[in-house]
Each structure stands twice: as structure tokens, then as C-alpha cells.
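no sequence for this one, just the structure:
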């Protein structure tokens, strides 16, 4: 006799025989949950904070485009030094930067962005920049926030 599904999801073989459970698994609810989770993560990921929380100074500079991702060196308000979001001792900075660019080749071609909190004294920031330059890196740039007013919009 053939196996026919009944209204409750069980198959009946014939009169007087016990109903047998269907062996198929319904994956539709699982797929629905996975798609909802995918959408939630796709929406939430761009909202995650990135980098060290630093209060940058304002400057009317334009963004620079490039193929290579620069190395970010950050100084927070307490003077703690970070390289790519990882805390670093100041004495270790030159060796760490050289290690990061070993695969890239010439350190004079690697760009380093310095993100320093505006409340830091100028001398502390310059000590870090001097260390970076002493390690052989010549392309060092300071990151800043764009000005709050729109007085430089016609410079585009």
C-alpha cells in the first residue's frame, strides 16, 4: 500500500494500522529566522563604532583617496597611544610600525594617519610624529573633523 499523508501530518498505511510520522523536516521556519537574522546584522553592522574615541580638531581639508589602507596611530585625551585600535607603549612604536609594513615594502611609501585628541599638548603629539619619522616613515598626516559651519563649501 502507498503512504498517504493525512491532515495532521501523519501518513496512514491502511485500515487498522498505526499512523506513522512523516520523516520530512519543515525547514521553512528555520530559513525565515536565518533571513531575519541576516537583515538585522546587515542593518546593525554599519552602526558599530570604529576606532578609538578621540575628539578630533576641525580643519577645512579635503579627503585624500588612495588604494592602500593607511596605518592609524591614535592618541586619546589621556595620552595613551594606539596603533590600529591596539594600545601600544611609546617605546615600541617604531619597531611595531616597521613590523606592520614589512610585507608592504618601502616604509617611505606607507601612509600613517595620526589621530590626536584636541586637548593634548602640541609637544606630546610632536613626540609621536618624531618617532614615526625616525622610523623611516615620511608620509604622515593628521586627521581632523570637518568644520561645523559650511563656510568652505565653495572650495569643492
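Done, it's in. Since this is a predicted model, take the numbers as computed values, not measurements. Numbers count the residues shown, from 1 in each chain.

switch to C-alpha atoms for all contacts and neighbour counts from now on
Fine.

what sits closest to residue 148 if chain neighbours are left out?
In this structure, residue 148 finds its nearest non-sequential neighbour in residue 58, 7.9 Å apart by CA to CA, 6 or more residues apart in numbering.

right, and the one you found touches residue 146 too?
Yes: taking CA atoms under 8 Å as the contact criterion, residue 58 and residue 146 are neighbours in contact, 5.2 Å apart.

so which residues of this protein form helices?
Secondary structure of the chain, counting by DSSP state H: helices at 28-44, 93-100, 122-134.

so can I have JSON lines of those showing mean neighbour count?
Formatted as JSON lines, these follow (neighbours: other CA atoms under 10 Å):
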{"stretch": "helix 28-44", "mean neighbour count": "11"}
{"stretch": "helix 93-100", "mean neighbour count": "15"}
{"stretch": "helix 122-134", "mean neighbour count": "15"}
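
put this next to the previous one:
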């Protein structure tokens, strides 16, 4: 009888060829919670001090179009052979669009006042993009 009970027990205990993934799932869930908690903390703002530019000016064949954004958010347009003139957003887009259609290779620069808000300068760049200008440069003073 002892051999019969031994074979019966041996038949019940077969080796498993499967991997137990429950501990891996637990570890994955803990890591997911840790990353979900720490991810918002990684997007904190950082104070930066932008460097001054020692870049040399670009030689142009034509005089560039310069859009000046003043501290109050107004626009001033300076184009070739035309004196500086204050314009509103619609006038800026219309005049630059007409000029760029005739002179597609003309350079366009935005000169933003230091105290002007970033949004105002950005909106000027958006207006120029809608006017058909593909590349817009930003002007700065020299470091000297």
C-alpha cells in the first residue's frame, strides 16, 4: 500500500511550467503610482537669464521689413523706402502680405521692447505668419 499511495501523491504533484506574474504586476502598479505622483513635480518652472548676443548682423541684399512691438502692445512698421508708421493688427497683416507677395525673398524681423509682454511679441509673429511670411527673425541689441 505504501507504493500505491506514493504513486498517487506523485501524480498529484506535477511541476508547473508557468511563470508566476503576480509579483511583477504588483511591482508595476507600485511604479505606476510613483511615476504618477512625481510627474507633476518635474514640470516646475526654472528661472533663466538669457545671454546677450555677440552675433554679427546678417548682410542683406534688400532692406528688411521691421515690425516694432512697443511696451504698450502697439505695432510700428518700417519697410523699404517708406517712413515708419504706426499700424494696427489688421493693417500690419495687410501691408506685410502685399509687400511679401511682390518680394518673397525679403527678410522680416520683429523688434520687441524689453518691457513688452511675450504674448504681444508672439501675436506679432502669428500675424506675420498669417500674412504669408515663412521666416521671421528676432532683433536684439548688441552685448557691447
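Looks like it arrived, so ask away. What you are looking at is a predicted structure, and each value in this text was computed from that prediction instead of being measured.

what's the TM-score here?
Overlay of the two chains. TM-score (TM-score structural alignment, normalised by the length of structure 2): 0.56; 89 aligned residues with a CA RMSD of 1.8 Å.

for the helices of structure 1, which one sits closest to residue 140 of structure 1?
Comparing the helices of structure 1 by their distance to residue 140 of structure 1 (CA to CA), the top pick is helix 122-134, with 7.6 Å.

most centrally placed residue in structure 2?
Closest residue to the average C-alpha location of structure 2: residue 122 at 12.0 Å, with CA atoms, centre = their mean.

trace that one over to structure 1, please.
Taking TM-score structural alignment, residue 122 of structure 2 has residue 126 as its aligned residue in structure 1.

okay, strands next: where are they in structure 1?
Assignment of strands within structure 1 using DSSP state E yields the ranges 4-5, 10-12, 20-21, 71-75, 81-83, 86-88, 111-116, 139-142.

I'd like those as JSON lines, with mean neighbour count appended.
Shown next, in JSON lines, are the strands of structure 1 (neighbours: other CA under 10 Å):
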{"stretch": "strand 4-5", "mean neighbour count": "14"}
{"stretch": "strand 10-12", "mean neighbour count": "18"}
{"stretch": "strand 20-21", "mean neighbour count": "14"}
{"stretch": "strand 71-75", "mean neighbour count": "23"}
{"stretch": "strand 81-83", "mean neighbour count": "21"}
{"stretch": "strand 86-88", "mean neighbour count": "14"}
{"stretch": "strand 111-116", "mean neighbour count": "22"}
{"stretch": "strand 139-142", "mean neighbour count": "16"}
